[in-house]
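Trainee: Predicted model follows, preceded by the sequence.
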Amino acid sequence: MSAEKIQAESRTEFGKGAARRIRRENKVPAVVYGHGNDPIHITLPGHATMMALKHGGANALLELDIDGDTQLALTREVQVDPIRRTLEHIDFVAVRRGEKVTVDVPVNLIGEAVRETLVVTENATVQLEAEATHIPEQIDVDIDGATAGTQILASDLKLPSGSTLLIDADTLIVNVTEQISAEALEAELEEAEAEAGIEREESDEDAAATEAAEGDAPAEDAPADSE
């Protein structure tokens, strides 16, 4: 992963009011932690930073030019406005070239399993140790033609050179099962509810159907008049 170069500015104003002023100028407040140094509070250009994060993914590596000094920074937490989808704040951790870092890398499924199967991603990310400048953007998992019963464990993953798996090798990543029909799912749910002693309330549709069936049922023969 190559580092995106971003021009940053150090900042001395803090608080919600200062952050709002920064965002009105289409900039992003951020902070860089790490290596036992005091946090570095900075301001980043909004559009350029957004594009860098999109390109770098969850573990985007930026080369920040802070008042003439260069600092490699690994993205740790990104706050995004839930409505406008604009960047609100970013936390970075300072890194050095050749330094090993711990990251969670997304799992990316490639291909399609056979028909009438259900593919479940049991773990959407995998924790790795990798060089700060060689963090994989994603771990590809090939499920093309996978049949029901296929299970892909962490030990089955193809990791890029220099990366080390940090989770248990037996961790289930992808599970391919036989697709269950809606009828079978409903039957399993009813059986589980019955075992738990849960009684379902009859829906309006079911009640109407029951009433209609009772109304259509032939009446029993009336007893004959006695002579």
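Mentor: All right, it came through fine.
Trainee: Only C-alpha atoms from now on, for both contacts and neighbour counts.
Mentor: Fine.
Trainee: Run through the helices of this structure in chain order.
Mentor: Ranges of helices within the chain are 16-24, 46-56, 182-195, 204-216, based on DSSP state H.
Trainee: As CSV, the ones you listed with mean neighbour count would be great.
Mentor: Formatted as CSV, the entries for the helices of the chain read as follows, by neighbours: other Cα atoms under 10 Å:
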stretch, mean neighbour count
helix 16-24, 14
helix 46-56, 16
helix 182-195, 12
helix 204-216, 11
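Trainee: can you list these in TSV and add distance to Glu99?
Mentor: Putting the helices of the chain into TSV (distance: least, Cα to Cα, whole Å) gives the following:
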stretch	distance to Glu99
helix 16-24	32
helix 46-56	18
helix 182-195	50
helix 204-216	65
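Trainee: so what's the most centrally placed residue in the chain up against?
Mentor: Central residue of the chain (Cα atoms, centre = their mean): Ala124, 6.2 Å from the mean position. Shown in contact with Ala124 (Cα atoms under 8 Å, 6 or more residues apart in numbering): 106-107, 173.
Trainee: distance of it from Leu159?
Mentor: For Ala124, the distance to Leu159 (Cα to Cα, to the nearest Å) stands at 15 Å.
Trainee: again, but for Ala212
Mentor: With distances taken as Cα to Cα, Ala212 is found 63 Å from Leu159.
Trainee: Ala209 now?
Mentor: Relative to Leu159, Ala209 is positioned 58 Å away (Cα to Cα).
Trainee: Likewise for Gly145?
Mentor: Counting by Cα to Cα, the gap from Gly145 to Leu159 is 21 Å.
Trainee: More neighbours: which of the two?
Mentor: Taking other Cα atoms under 10 Å, Gly145 and Leu159 do not tie; Leu159 has more neighbours (16 against 11).
Trainee: Skipping adjacent residues, who's closest to that one in space?
Mentor: Ile139 (7.0 Å; Cα to Cα, 6 or more residues apart in numbering).
Trainee: The one you found reaches Val107, doesn't it?
Mentor: Yes: between Ile139 and Val107 a contact is recorded at 4.9 Å, counting by Cα atoms under 8 Å.
Trainee: List the contacts of the closest residue to Gln151 other than its chain neighbours.
Mentor: Among residues not flanking Gln151 along the chain, Asn175 sits closest, at 4.7 Å (Cα to Cα, 6+ apart). Going by Cα under 8 Å, 6+ apart, Asn175 touches 119-122, 149-152.
Trainee: second one coming, line it up with the first:
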Amino acid sequence: MANTITLSGEVRTEFGKGVARRMRVAQQIPATIYAGGNEPVFVKLPMKETTLALRRTNALFTIEYGKDSKLAVVKDVQRNPVKRIVEHIDFYEVKAGEKIEVTVPVFAVGTPKGAAVAFVDMQTLLVRADVANLPERIDANVEGLQDGEKVFAKDLELPEGVELVDIKDDDSVVSVEIPEDATASTAEATETEGAEGEAAEGAEGEAADGDAAAADGDAEEK
């Protein structure tokens, strides 16, 4: 079993907006632990420790309350739209050895060739994994890829025991392309260089004509 984040809380028996507001003033977060067809458990958790723990994507929690505890993952987090503080958390109870489906963010890693840039086509992927091995992210390697190349689902290197859900092998996860503005800039630079070259050639031609005229003048004087 992978390490879990332990949160020590208390059972809560009072409900309502006023109660939740008082809990937040006391630096506590109301939370609910759902357990399949069983009755949910209502707890209050320490605000600072819980907020920091929520930074971990797909973390596995051991939630202690009184003499009992439950193994759980985060199902939903409600935040204040203005202050962004956590107002309520829904957890889902899991069992050791159980496989569940979770959403995982995708990141492009590495540097494509030249002016090409990696664009993530699928910001998240749905995966199935053991609760002890839930991935926090999935990396798509774009190192050395050229304009027009892609990273497909079949190309991803997944952690051991992790399976993709509802996606085809040939679905594009990341595309490598040269941005239009970069292409335009290159074209403009090429045109500028061409114009400067033509101007330089013209200047050289005029200078040559001037030298020839001067030579003719000298010859006539002689």
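Mentor: That came through fine. None of these values were measured; they are calculated from a predicted model.
Trainee: picking that back up, could you say which one of the helices of the first structure comes nearest to His35 of the first structure?
Mentor: Across these, His35 of the first structure has its closest neighbour in helix 46-56 (22.5 Å, Cα to Cα).
Trainee: how far out from the middle of the chain is that closest one?
Mentor: How far helix 46-56 of the first structure lies from its chain's middle: 19 Å, per Cα atoms, centre = their mean, to the nearest Å.
Trainee: can you map out the strands along the second structure?
Mentor: Along the second structure, the segments classed as strands by DSSP state E run 5-11, 28-35, 38-46, 60-65, 68-79, 86-93, 99-109, 117-120, 124-130, 138-141, 150-152, 163-164, 172-177.
Trainee: Of these, which is nearest Gly194 of the second structure?
Mentor: Closest to Gly194 of the second structure of the strands of the second structure, according to Cα to Cα: strand 172-177, at 25.9 Å.
Trainee: Could you check the angle that closest one makes with strand 99-109?
Mentor: Orientation check (axes from the mean of the first three to the mean of the last three Cα atoms, to 10 degrees): strand 172-177 of the second structure against strand 99-109 gives 10 degrees.
Trainee: Next, the buried residues of strand 172-177 of the second structure.
Mentor: Buried residues in strand 172-177 of the second structure, counted by 16 or more other Cα atoms under 10 Å: 172-177.
Trainee: Where does it end up in the first structure?
Mentor: Mapped onto the first structure using TM-score structural alignment, strand 172-177 of the second structure covers residues 172-177.
Trainee: superposed on the second structure, where does the matching stretch end up, distance-wise?
Mentor: Following the fit onto the second structure, the mean deviation recorded for stretch 172-177 of the first structure is 0.9 Å by mean Cα distance after the TM-score superposition for the first structure.
Trainee: how much space is there between the residue nearest to the centre of the first structure and Arg23 of the first structure?
Mentor: As judged by Cα to Cα, Ala124 of the first structure and Arg23 of the first structure stand 32 Å apart.
Trainee: likewise Ala30 of the first structure?
Mentor: Using Cα to Cα, Ala30 of the first structure is found at 11 Å from Arg23 of the first structure.
Trainee: now Leu64 of the first structure
Mentor: From Leu64 of the first structure to Arg23 of the first structure the distance is 19 Å (Cα to Cα).
Trainee: Please apply the same query to Glu129 of the first structure.
Mentor: Per Cα to Cα, Glu129 of the first structure is found 34 Å from Arg23 of the first structure.
Trainee: got it, and Val174 of the first structure?
Mentor: Note on Val174 of the first structure: its distance to Arg23 of the first structure, by Cα to Cα, is 41 Å.
Trainee: Show me which parts of stretch 67-75 of the first structure are buried, residue by residue.
Mentor: 71-75.
Trainee: Need those residues in TSV (columns: distance to Ser163 of the first structure).
Mentor: TSV is the format used below for these (distance: Cα to Cα, whole Å):
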residue	distance to Ser163 of the first structure
Gln71	23
Leu72	19
Ala73	19
Leu74	16
Thr75	18
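Trainee: Give me the distance between Gly149 of the first structure and Glu178 of the first structure.
Mentor: Counting by Cα to Cα - Gly149 of the first structure and Glu178 of the first structure are separated by 8 Å.
Trainee: Show me which of the two is the more surrounded one.
Mentor: Per other Cα under 10 Å, whichever of Gly149 of the first structure and Glu178 has more neighbours is Glu178, with 15 against 11.
Trainee: Quick check: the more buried one touching Leu118?
Mentor: Yes: because the distance of 5.9 Å satisfies Cα under 8 Å, Glu178 of the first structure is recorded as touching Leu118.
Trainee: quick one: common contacting residues for these two?
Mentor: Residues touching both Glu178 of the first structure and Leu118 (Cα under 8 Å, 6+ apart): Ala148.
Trainee: Identify the residues contacting Gln146 of the second structure.
Mentor: For Gln146 of the second structure, the residues meeting the contact criterion (Cα under 8 Å, 6+ apart) are 112-114, 116, 176-177.
Trainee: so which of the residues you listed persist in the first structure?
Mentor: Contacts conserved in the first structure for these, using both residues aligned by TM-score structural alignment, their matches' Cα atoms under 8 Å: 112-113, 116, 176-177.
Trainee: can I assume Val141 of the first structure is in contact with Ala113?
Mentor: No: between Val141 of the first structure and Ala113 there is no contact under Cα under 8 Å: 11.8 Å.
Trainee: Lovely, talk soon.
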